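**Q** No letters, just coordinates:
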């Protein structure tokens, strides 16, 4: 069975680029999009079986850090890996302290993304 990935980014172009990359990965069979942390939390309630979350940090309404705090407060989500994608390396400690599993610097390179997906999907 393939992977269901939730892509959370307020920038439509970033979401489109990630979807294009993810479609090249044979493990990924479904891609769900969310525009911000609030939208992502709603998608998590609507969608069953999300395997991995790719999360931007800087977003309006509910940013990536706040999403992580809310998401990780629910123990039912403990098994779902969250990979943060950001241009801001200075916030790495903060994202890990709030429950992120991994970090990829933007712009995201296909090989790096696929390595992380393989690592967290096994």
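**A** That came in fine, so what should we check first? These figures come from a predicted structure and were not determined experimentally. Numbering: from 1, shown residues only.
**Q** C-alpha only now, for contacts and for neighbours.
**A** Fine.
**Q** show me where this structure has helices.
**A** Counting by DSSP state H, the chain has helices at residues 12-23, 37-46, 64-73, 92-97, 110-121.
**Q** try this one side by side with the last:
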């Protein structure tokens, strides 16, 4: 089997990971760090909203849907009020064909299902980071 390495260089990009489970955060962080991007972390929706408000230089948000307090749907709706063009990719183990519409109705640009697959994560992030 040939190992095809995906090469991305996002050295000037900032990604916010919104994830309440530390092991999930560490996995995503380790994948993204290989692209040379900068990464911030929020453990809940309220903190994600604050960080997005305070850091207009954020290029992309990876938003977990199930969060303590304000969930990912509501956090996305709030962020959209002041950052309407910020790419937000929902991430969840609970996105199915019958509820995908909720992700888009909340204002997310795309979604990725858990468990996170490195190749899919990088390709989806690249699609929005390169815009």
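**A** Yes, it's here. Being a predicted model, the structure only gives us computed values, none of them experimental.
**Q** Quick TM-score on the pair, please.
**A** The TM-score (TM-score structural alignment, normalised by the length of the first structure) is 0.90; 118 aligned residues with a Cα RMSD of 1.2 Å.
**Q** most packed of the helices of the first structure?
**A** Highest mean neighbour count of the helices of the first structure: helix 64-73, a mean of 19 (counted as mean count of other Cα atoms under 10 Å).
**Q** As CSV, the helices of the first structure with distance to residue 31 of the first structure would be great.
**A** Below are these laid out as CSV (distance: least, Cα to Cα, whole Å):
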stretch, distance to residue 31 of the first structure
helix 12-23, 7
helix 37-46, 12
helix 64-73, 19
helix 92-97, 23
helix 110-121, 13
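**Q** nearest to residue 86 of the first structure, of these?
**A** Set against residue 86 of the first structure and scored by Cα to Cα, the helices of the first structure come closest in helix 92-97, at 9.0 Å.
**Q** Where in the second structure does the closest one align, residue-wise?
**A** Residues 100-105 of the second structure are where helix 92-97 of the first structure lands when matched by TM-score structural alignment.
**Q** ok, and what's touching that stretch?
**A** Residues outside stretch 100-105 of the second structure that contact it (Cα atoms under 8 Å, 6 or more residues apart in numbering): 73, 90, 110, 111.
**Q** what's the mean deviation for that stretch versus the first structure?
**A** Compared with the first structure after fitting, stretch 100-105 of the second structure has a mean deviation of 0.9 Å; criterion: mean Cα distance after the TM-score superposition for the first structure.
**Q** Report the distance from that stretch to the chain centre.
**A** Offset of stretch 100-105 of the second structure from its chain centre (Cα atoms, centre = their mean, to the nearest Å): 15 Å.
**Q** Repeat that for stretch 123-131 of the second structure.
**A** That offset, for stretch 123-131 of the second structure, works out to 11 Å (Cα atoms, centre = their mean).
**Q** sorry, back to before: nearest to residue 14 of the second structure among the contacts of stretch 100-105 of the second structure?
**A** Taking Cα to Cα as the measure, residue 14 of the second structure lies nearest residue 90 of the contacts of stretch 100-105 of the second structure, at 16.7 Å.
**Q** what sits against the residue most central in space within the second structure?
**A** By Cα atoms, centre = their mean, the second structure has its centre lying nearest to residue 62, at 0.7 Å. By Cα under 8 Å, 6+ apart, the contact list for residue 62 of the second structure reads 15, 16, 17, 18, 88, 89, 90, 91.
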